[in-house]
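Engineer: this is a predicted model, with the sequence first.
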Amino acid sequence: MEEPRRLKPYTRPQGERRGLLIVYTGDGKGKSTAAFGLALRAHGRGLRVRIFQFLKHASARFGEHRAFALLGIPIEGLGDGFTWKSHDLAASARLAQEGWGRAKEAILSGEYDLVVLDEATYPLRYGWVPLEAFLETLRARPAHVHVVVTGRGAPEALLALADTVTEMRKLKHAFDAGVPAQRGIEH
């Protein structure tokens, strides 16, 4: 019989409490879900939360939008749907740039304790939001502001700046077997 693995005793870190930069990236499902779970936890602890979604359009009413509206957590769609299906990439780029302006303002204002930048890696990868300007805003944020960035293909410079990075890895997905997205699960 195998001996159980012993856990190391917990030692409370002695470092300063400060706003963290958290990145959820990778090809697996769950990046936005993890960010939304964190937003719920923060809201439940009385933190002021704001969520920006860089791909969803302003009138999106997916399950998360409905739940956050009931809880009074502001969530704003900044895009025009799924960018890779866009018929007007110039308009998609303009929306991303305008949205980044609003998100940047929220981050720097200090009004929020947690700002979620859902799907923000896409406008970074497409060059619609300059990476260095994005990183500079994250560096310049007030000390108490936590920021979560989600999306596939997070740039290395963002990963290097982050305090916590989680890579979601797909092992298997129902969609690959021909199962369509399920209401309340994928949207």
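Structural biologist: Yep, it's here. Computed from a predicted structure; not experimentally measured. Residues are numbered from 1 along each chain as shown.

Engineer: for the rest of this, base every contact and every neighbour count on C-alpha atoms.
Structural biologist: OK.

Engineer: please, where are all the helices along this structure?
Structural biologist: Assigned by DSSP state H, the chain shows helices spanning 31-44, 63-71, 89-109, 121-125, 131-140, 156-161.

Engineer: and the ones you listed as CSV, adding mean neighbour count?
Structural biologist: Converted to CSV, these look like this (neighbours: other Cα atoms under 10 Å):
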stretch, mean neighbour count
helix 31-44, 17
helix 63-71, 14
helix 89-109, 18
helix 121-125, 20
helix 131-140, 14
helix 156-161, 14
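
Engineer: contact partners for the nearest residue to R94 once chain neighbours are set aside?
Structural biologist: Distances taken as Cα to Cα, 6 or more residues apart in numbering place W128 nearest to R94, at 7.7 Å, with adjacent residues excluded. For W128, the contacting residues are 93-94, 96-97, by Cα atoms under 8 Å, 6 or more residues apart in numbering.

Engineer: which among those residues gets closest to G79?
Structural biologist: Proximity of those to G79 (Cα to Cα) peaks at A96, which lies at 6.2 Å.

Engineer: any idea how far the closest one lies from E132?
Structural biologist: 16 Å (Cα to Cα, to the nearest Å).

Engineer: what's around R50, how many residues?
Structural biologist: When counting by other Cα atoms under 10 Å, one arrives at 24 neighbours for R50.

Engineer: so it touches L71, yeah?
Structural biologist: No - R50 lies out of contact with L71 (Cα atoms under 8 Å); the separation is 11.9 Å.

Engineer: hey, what's in contact with both of those two?
Structural biologist: In contact with both R50 and L71: no residue, using Cα under 8 Å, 6+ apart.

Engineer: how deep is A154 tucked in, by neighbour count?
Structural biologist: A154: 22 surrounding residues under other Cα under 10 Å.

Engineer: repeat that for D80.
Structural biologist: Around D80 there are 23 residues (other Cα under 10 Å).

Engineer: and the gap between it and A90?
Structural biologist: Note on D80: its distance to A90, by Cα to Cα, is 11 Å.

Engineer: pasting the second one now:
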Amino acid sequence: MTDETTETAGHDDARHAEKMAKKKAARDKIMATKTDEKGLVIVHTGKGKGKSSSAFGMIFRHIAHGKPSAVVQFIKGAMWTGERDLIEKHFSDICQFHTMGEGFTWETQDRARDVAAAGAAWEKAKELIRDERNSMVLLDEINIALRYDYLDINEVVEFLKNEKPYMTHVVLTGRNAKDELIEIADLVTEMELIKHPFRSGIKGQPGVEF
């Protein structure tokens, strides 16, 4: 390395350090104003993969912090999943897990049965959310139940607005989140589908899809 190259590299390093110092100062100033805490209504939606996976990541964070949490699965039925197996085997003392669905609607082919299952899941969800010992409650794939009108979106919204304890986080996953839900949510993430192996004939695999 020549002296000229060394000098140029040193100049670039100094400029980078100065730029990052300014960015840090600006970021620290912003962060100093963020002092409030509250239980969030969090929505994961969109056609892309990762909605439930991301939500379970937050459940596992709660478990890691020793914070009680709960999961209600609205659609998934008897199908085994890695998350459920891990939680029930090792963390059932701190995370309740309720699989209340009976599979996707095209599997049951019985609307009345689907409505009844969704209603039972919603009653369990309300019970868990009202229990202030639970720091987070995940309502996995509730958006699907809402999309097919198995549940009344107005009832769900009113409950989250008026009965959810102030410090309880509620996470709602599934495609096609209703506008009414998005409007009251504190955090909404839409997963965008760009590529999916299913289109290439690759089936769902353990550790990736379930």
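Structural biologist: Okay, I see it. Only a predicted model underlies this, so the values are computations on that prediction, with no experimental measurement involved.

Engineer: now the TM-score, please.
Structural biologist: Overlay of the two chains. TM-score (TM-score structural alignment, normalised by the length of structure 1): 0.92; 184 aligned residues with a Cα RMSD of 1.7 Å.

Engineer: aligned against structure 1, show me the partner of E209 of structure 2.
Structural biologist: Aligned by TM-score structural alignment, E209 of structure 2 pairs with E186 of structure 1.

Engineer: distance check, that match against E16 of structure 1.
Structural biologist: Distance, E186 of structure 1 to E16 of structure 1, using Cα to Cα: 37 Å.

Engineer: okay, the two: which has more neighbours?
Structural biologist: The neighbour count for E186 of structure 1 versus E16, taken as other Cα under 10 Å, is higher for E186 (12 against 6).

Engineer: my read: L138 of structure 2 touches S53, true?
Structural biologist: No - judged on Cα under 8 Å, L138 of structure 2 makes no contact with S53 at a distance of 11.3 Å.

Engineer: for burial, what's the neighbour tally of the closest residue to G99 of structure 1 other than its chain neighbours?
Structural biologist: Sequence neighbours aside, L78 is the residue nearest to G99 of structure 1 in space, at 5.2 Å (criterion: Cα to Cα, 6+ apart). L78 of structure 1 is flanked by 24 other residues according to other Cα under 10 Å.

Engineer: residues touching L78 of structure 1, list them.
Structural biologist: Taking Cα under 8 Å, 6+ apart, we find L78 of structure 1 in contact with 52-58, 95-96, 98-99.

Engineer: again, only this time at 6 Å
Structural biologist: For L78 of structure 1, the contacting residues are 53-54, 57-58, 99, by Cα atoms under 6 Å, 6 or more residues apart in numbering.

Engineer: trace it over to structure 2, please.
Structural biologist: L78 of structure 1 maps onto M100 in structure 2, with residues paired by TM-score structural alignment.

Engineer: residue in structure 2 matching R45 of structure 1?
Structural biologist: R45 of structure 1 maps onto H65 in structure 2, by TM-score structural alignment.

Engineer: oh, I was asking about G127 of structure 1
Structural biologist: Aligned partner of G127 of structure 1 by TM-score structural alignment: D149.

Engineer: can you check K29 of structure 1 too?
Structural biologist: Structural correspondence for K29 of structure 1 with respect to structure 2 (TM-score structural alignment): K49.

Engineer: mind checking the end-to-end distance for stretch 185-193 of structure 2?
Structural biologist: With Cα to Cα applied, stretch 185-193 of structure 2 spans 22 Å between its terminal residues.

Engineer: just to revisit the earlier point, any idea how far the match of K29 of structure 1 is from V208 of structure 2?
Structural biologist: The spacing between K49 of structure 2 and V208 of structure 2, counted by Cα to Cα, is 10 Å.

Engineer: looking at these two, which is more packed in?
Structural biologist: K49 (18 against 10).

Engineer: just give me the longest strand of structure 1.
Structural biologist: If you go by DSSP state E, structure 1 has its longest strand at strand 49-57.

Engineer: from the middle of its chain, how far away would it be?
Structural biologist: The gap between where strand 49-57 of structure 1 is centred and where its chain is centred comes out at 8 Å by Cα atoms, centre = their mean, to the nearest Å.

Engineer: neighbours around G201 of structure 2, how many?
Structural biologist: G201 of structure 2 has 8 neighbours, counted by other Cα under 10 Å.

Engineer: I meant D140 of structure 2, not that one.
Structural biologist: 24.

Engineer: so what does it match up with in structure 1?
Structural biologist: Match for D140 of structure 2 (TM-score structural alignment): D118.

Engineer: any idea how far its match is from I107 of structure 1?
Structural biologist: With Cα to Cα as the criterion, D118 of structure 1 and I107 of structure 1 are 14 Å apart.

Engineer: middle-most residue in structure 2, spatially?
Structural biologist: A55 (2.8 Å; Cα atoms, centre = their mean).

Engineer: who's in contact with it?
Structural biologist: By Cα under 6 Å, 6+ apart, no residues touch A55 of structure 2.
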